[in-house]
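In: predicted model and sequence below, questions to follow.
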Amino acid sequence: MTTCSGMDDRAVKAILFDLDNTLIETSRAGGVAIQRTSELLKTTLGLDDNTIRSICDNFKQKLLHESFDPSCGRSIDDVRVRHWEESIAETAGGCFTPSLATQCYYLWKSSRLELLCLSPEVHNLLRQLRSRYKLLLLTNGEARTQREKVEAVKCEEFFDAIVIGGEHAEQKPCRSIFTLCFSMLELEAQDCVMVGDSLDTDIKGGFNAGVRATVWVNSADGAVLDGSVKPHYTIPTVLDLPDILAQLK
């Protein structure tokens, strides 16, 4: 655990949590989902492992750089089926059954949701914190996709409020969505701690919004890059958060 000095003595009253790769292992679930989809592609298309891997890598890149506009008349499901269609065509070429992209998408989606859960340890942590602090879930992402994750994880009971970035004009790290959170909690920024795995959204957003402290969950043991906002605290797992809160009393 690493720390940064300069904190005041104001008591913490609320904790804002990110969801993906903070409370749940989204990356791990996504990896398993991609593997299952790879097996479907290999069985259906009869291609070599490298080509199958390239198709899946192509899909992941499209997902990473995805820009979704709800007003376009297409659902997020439609957009992501299209990602698979393009990934297969761009990598393998040739003809394939149009329904294959749809099969790939729904296998990937259902597999990922099936694997998302609060571990027993995180479940107990939230239950303990809930008795002492107000808790708010603040997650970026397309509204329906993130709501499906919340529902799959069954974590609503732990939070005083759930704020999905895709349901608002701006997402993390914009100050407006943090201001909304403080208003919903009926607290000031300095009453709150922001906990998340992303320096660019969680930590930068919390820091700029003026929270009491930012806590970076750095499971990969990566370094803070030059130019990145520096978290007040760094922990390898959210389960270490009570140690930080003890310092902030």
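Out: Nice, thanks for sending it over. Numbering: from 1, shown residues only.

In: going forward, measure contacts between C-alpha atoms and count neighbours the same way
Out: OK.

In: please name the residues that touch the nearest residue to residue 198 once chain neighbours are set aside.
Out: Of all residues not flanking residue 198 in the chain, residue 216 sits nearest, at 7.2 Å (C-alpha to C-alpha, 6 or more residues apart in numbering). Shown in contact with residue 216 (C-alpha atoms under 8 Å, 6 or more residues apart in numbering): 195-199, 203, 231-235.

In: one more time with 10 Å
Out: Residues near residue 216 by C-alpha atoms under 10 Å, 6 or more residues apart in numbering: 1-2, 22, 194-199, 202-203, 230-238, 241.

In: tell me the buried residues within the residues you listed.
Out: For those, a burial check counting by 16 or more other C-alpha atoms under 10 Å picks out 22, 194-199, 202-203, 230-238, 241.

In: please list the members of the residues you listed that lie in strands.
Out: When DSSP state E is applied, the buried ones among the contacts of residue 216 are split such that 194-196, 233-235 fall in strands.

In: returning to that earlier point: now do the residue nearest to residue 198 against residue 194, distance only.
Out: Distance, residue 216 to residue 194, by C-alpha to C-alpha, to the nearest Å: 8 Å.

In: structure two is appended below for comparative analysis:
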Amino acid sequence: MEHSGVSVLIFDLDNTLVDTAAAGKVAIQKVSELLKSKVDETKINDICGRFLHKLFEENFDPSRGQTIDDVRINHWHEALQEVEGVDPIQGLASDCYYTWKTTRLQVLALSPEVLTLLENLRSSYKLLLLTNGDSQTQREKIEVLKCEKLFSAVLVGGEHSEQKPAASIFTHCFKLLGVKPEDCIMVGDSLDTDIQGGINAGVRATVWINKKGVSPPKDSAIPDYTIPSILDLPKVLANLR
């Protein structure tokens, strides 16, 4: 079924369909508990904060011969070394990483409400999942969420030459589903990648998930619609009819 020319909904994954940030907080707490018997407790927040900063600034290039696991174990190694001032206990960085990774994956889940929403939408639209990130990390999330069957196609940015907001990966989406940009809506939580990417690609409309209710930064991409939750998307779709 087609509504006002819109036949495809393109969704971001992290912090759009699934609360990756909340899962990350649980994972960091688990690492903090692990570190209590290994380092001075007053240093734990600093160590974890440094890891998170390195994760945020991460620029992973698989052509360098490292896996994402290698890179992130090294993030923990550097964080421990910087705070402790000496090389960490052998294996501690690896223990921190796998505790963080395993916990985050264990708590990631599509809420029943989001699952129902997607199941309802797919009866009227083609759904496409477009997520930035390296292949291993994102595929692990998709596997644990068991969500691939909900989408007509799933694209991971790290498996292509360019990621969002580059127009090229959107063009690949359009060709994959045999649609035009104006047939599609982009839904995501990032103004820099999701909304700007949708604008760059010329989609019919962009929808920003603004959970915190913040004002867009100056000179940022301007979404066509802003909603506090993915669950409010049907209201936007009704306005487009």
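Out: Nice, thanks for sending it over. Please read these numbers as outputs of a predicted model, since none were measured by experiment.

In: where does the TM-score land?
Out: For this chain pair, the superposition-based TM-score is 0.97 by TM-score structural alignment, normalised by the length of the second structure; 239 aligned residues with a C-alpha RMSD of 1.0 Å.

In: mutual contacts of residue 216 and residue 194 of the first structure, please.
Out: Any residue near both residue 216 of the first structure and residue 194 by C-alpha under 10 Å, 6+ apart counts here, and that gives 202-203, 231.

In: residue 78 of the second structure maps to what in the first structure?
Out: Residue pairing (TM-score structural alignment): residue 78 of the second structure is matched to residue 86 of the first structure.

In: dump the shared contacts of residue 216 and residue 194 of the first structure into CSV; add distance to residue 78 of the first structure as well.
Out: Shown next, in CSV, are those (distance: C-alpha to C-alpha, whole Å):
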residue, distance to residue 78 of the first structure
202, 29
203, 32
231, 38
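
In: nearest to residue 125 of the first structure, of these?
Out: When those are compared for distance to residue 125 of the first structure (C-alpha to C-alpha), residue 202 wins out at 19.9 Å.

In: next, the contact list for the equivalent of that closest one over in the second structure, please.
Out: Aligned by TM-score structural alignment, residue 202 of the first structure pairs with residue 194 of the second structure. Going by C-alpha under 10 Å, 6+ apart, residue 194 of the second structure touches 10-12, 130-132, 164-166, 186-188, 200, 206-208, 221, 223.

In: repeat for residue 2 of the first structure
Out: Applying C-alpha under 10 Å, 6+ apart, the residues near residue 2 of the first structure are 215-216, 231-236.

In: for residue 116 of the first structure, the count of nearby residues, please.
Out: Residue 116 of the first structure is flanked by 22 other residues according to other C-alpha atoms under 10 Å.

In: check contacts around the counterpart of it in the second structure.
Out: By TM-score structural alignment, residue 116 of the first structure lines up with residue 108 in the second structure. By C-alpha under 10 Å, 6+ apart, the residues touching residue 108 of the second structure are 18-24, 141-142, 144-145.

In: in which helix or strand would I find the nearest residue to residue 74 of the second structure once chain neighbours are set aside?
Out: With C-alpha to C-alpha, 6+ apart as the criterion, residue 74 of the second structure has its nearest non-adjacent residue at 7.2 Å, and that residue is residue 93. Using DSSP states H and E, residue 93 of the second structure falls within helix 92-107.

In: if I look at residue 41 of the first structure, how far off is residue 104 of the first structure?
Out: According to C-alpha to C-alpha, residue 41 of the first structure and residue 104 of the first structure sit 8 Å apart.

In: ditto for residue 233 of the first structure
Out: Counting by C-alpha to C-alpha, the gap from residue 233 of the first structure to residue 104 of the first structure is 40 Å.

In: and what of residue 149 of the first structure?
Out: For residue 149 of the first structure relative to residue 104 of the first structure (C-alpha to C-alpha), the value is 19 Å.

In: got it, and residue 91 of the first structure?
Out: The gap separating residue 91 of the first structure from residue 104 of the first structure is 15 Å, by C-alpha to C-alpha.

In: comparing the two, which residue is more hemmed in?
Out: Comparing residue 91 of the first structure with residue 104 by other C-alpha under 10 Å, the one with more neighbours is residue 104, at 22 against 16.

In: residue contacts, the closest residue to the more buried one other than its chain neighbours?
Out: Nearest residue to residue 104 of the first structure in three dimensions, chain neighbours excluded: residue 37, at 5.8 Å (C-alpha to C-alpha, 6+ apart). Applying C-alpha under 10 Å, 6+ apart to residue 37 of the first structure gives the contacts 31, 43, 52, 56, 103-109, 111.
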